[in-house]
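Engineer: Everything below, folded, please.
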Amino acid sequence: MKILQDDLTRADTLALIRAHVTELAGHSPEESCHALDIEALRGAGITFWSVWEGNTIAGCGALKALDETHGEIKLMRTADTHLRRGVAAKLLEHIIKEARSRGYERLSLETGTPAAFAPAQRLYERFGFETCPPFGDYREDPYSLFMTRRLNEPSYSAPPKSSCRQAS
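Structural biologist: Here you go, the predicted structure:
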């Protein structure tokens, strides 16, 4: 698998993002859905990556700069064809390394609370993320779970591939 910085022009990438946004909308009311659409993902301060296995998209993810020391994982998605194959874990490890290289001290995310988000929550927990209060412009919401982790932990290592699950 290769992780590439993506300019959001490939049809496969766009289709995966659209499927992601559509699926998330089915789990939360509109006012509680914080997924970014394609134009927003092209915005300033956001870096987007896609994961490829040969010519097939396996997943995608984005990192948003909140300030000089704090980043937010803004999107994580594994293609249905690549579920349970370590895509999300590999991408999350890549995003964490990138956040560290930028000098971020903390990396946070918002994910859903419905049962469909349990695999994502477990993945983030395995990578050291803990529940936290809302950050940035977020507000308390029964459909949102906020998580964060400090990046200055000296002994970070990825979990074994066998424990990887899809992230949303």
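Engineer: make it CA atoms for all contacts and neighbour counts henceforth
Structural biologist: Fine.
Engineer: just the strands in this structure please.
Structural biologist: 2-5, 46-53, 56-67, 70-78, 106-112, 130-131, 144-150 (DSSP state E).
Engineer: what does the second one contact?
Structural biologist: The contact list for strand 46-53, computed with C-alpha atoms under 8 Å, 6 or more residues apart in numbering, reads 1-8, 13, 41-42, 57-65, 87, 91.
Engineer: can you check the last one too?
Structural biologist: Taking C-alpha under 8 Å, 6+ apart as the criterion, the residues outside strand 144-150 that touch it are 32, 105-113, 128-135.
Engineer: buried set for it?
Structural biologist: 144-149 (16 or more other C-alpha atoms under 10 Å).
Engineer: Would you do the same for the sequence below? I want to compare the two.
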Amino acid sequence: MQLTIRKDDLSGEFIAQLLQKHLDFTAGESPPESSHALDLEALRAPDITFWCAWDGDSLLGCVALKDLGVTDGVAPGGARHGEVKSMHTAEAARGRGVARALMEHLMAEARRLGYARLSLETGSMESFAAARRLYARFGFETCAPFGDYVLDPHSEFMTIELAA
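Structural biologist: Purely as a prediction, here's the structure:
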């Protein structure tokens, strides 16, 4: 596998299909009020950077970084805070290190851009256990809801302070 990670403008058919699978999965696992996955149009917002992992012409996965801005009380000293969004690996590519590579890339970019903290929301159900284990391996820890999120038994919130 020759993995290439690059910024994506969300205009291609393959990414639209992968994101639809992501939305279908989250909708099938979470009640509507607890599903926080963003659709294609929402991911095109100017405060979101989106990357895809490719092996040649095969789309293997994606991840996004949402800029939450300067958030006092969450990021140290009111520094920049980012949210991990739309992490998804194509079913055929699971277990091949794609999610790990995407997280390494996202975290390196977040550090380069001066983020002090990254946070995320994921499901609390068993179907999201692999995702929670991945985030924990990167040092993310359970935290309170952040941003506009509220306590929800179907959500788990995680965060990590990034080293300068």
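Engineer: and the buried residues of strand 144-150 of the first structure as CSV, adding distance to residue 74 of the first structure?
Structural biologist: Shown next, in CSV, are these (distance: C-alpha to C-alpha, whole Å):
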residue, distance to residue 74 of the first structure
144, 13
145, 13
146, 12
147, 12
148, 13
149, 15
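Engineer: which one of those residues sits closest to residue 98 of the first structure?
Structural biologist: When these are ranked by distance to residue 98 of the first structure (C-alpha to C-alpha), residue 149 comes first, at 14.2 Å.
Engineer: Look up the closest residue to whatever residue of the second structure lines up with that closest one, ignoring the ones flanking it.
Structural biologist: Aligning on TM-score structural alignment places residue 149 of the first structure opposite residue 160 in the second structure. Nearest non-adjacent residue to residue 160 of the second structure, counting by C-alpha to C-alpha, 6 or more residues apart in numbering: residue 140, 4.7 Å away.
Engineer: how about that neighbour, what's its match in the first structure?
Structural biologist: Per TM-score structural alignment, residue 140 of the second structure is aligned with residue 129.
Engineer: Can you get me a residue count around that match?
Structural biologist: Residue 129 of the first structure is flanked by 19 other residues according to other C-alpha atoms under 10 Å.
Engineer: got the contact list for it?
Structural biologist: Residues in contact with residue 129 of the first structure (C-alpha under 8 Å, 6+ apart) are 108, 147-149.
Engineer: quick one: stretch 42-60 of the first structure aligns where in the second structure?
Structural biologist: Under TM-score structural alignment, the match for stretch 42-60 of the first structure is residues 44-62.
Engineer: Ignore what I typed, I meant stretch 72-91 of the first structure.
Structural biologist: The aligned range for stretch 72-91 of the first structure is 83-102, by TM-score structural alignment.
Engineer: can you list contacts of the matching stretch?
Structural biologist: In contact with stretch 83-102 of the second structure (C-alpha under 8 Å, 6+ apart) are residues 3, 5, 18-19, 22, 37-38, 51-53, 59-68, 118-121, 134.
Engineer: Give the equivalent position in the second structure for residue 33 of the first structure.
Structural biologist: Using TM-score structural alignment, the partner of residue 33 of the first structure in the second structure is residue 35.
Engineer: Quick check, its match in contact with residue 24.
Structural biologist: No - using C-alpha atoms under 8 Å, residue 35 of the second structure makes no contact with residue 24, being 10.4 Å away.
Engineer: who's more crowded, those two?
Structural biologist: Neighbours per residue, other C-alpha under 10 Å: of residue 35 of the second structure and residue 24, the larger number sits with residue 35, 19 against 12.
Engineer: any idea how far the more buried one lies from residue 86 of the second structure?
Structural biologist: Counting by C-alpha to C-alpha, to the nearest Å, the separation of residue 35 of the second structure from residue 86 of the second structure is 12 Å.
Engineer: try residue 49 of the second structure
Structural biologist: 11 Å.
Engineer: Tell me which of those two has more neighbours.
Structural biologist: Between residue 49 of the second structure and residue 86, counted using other C-alpha under 10 Å, residue 86 has the larger neighbour count: 24 against 20.
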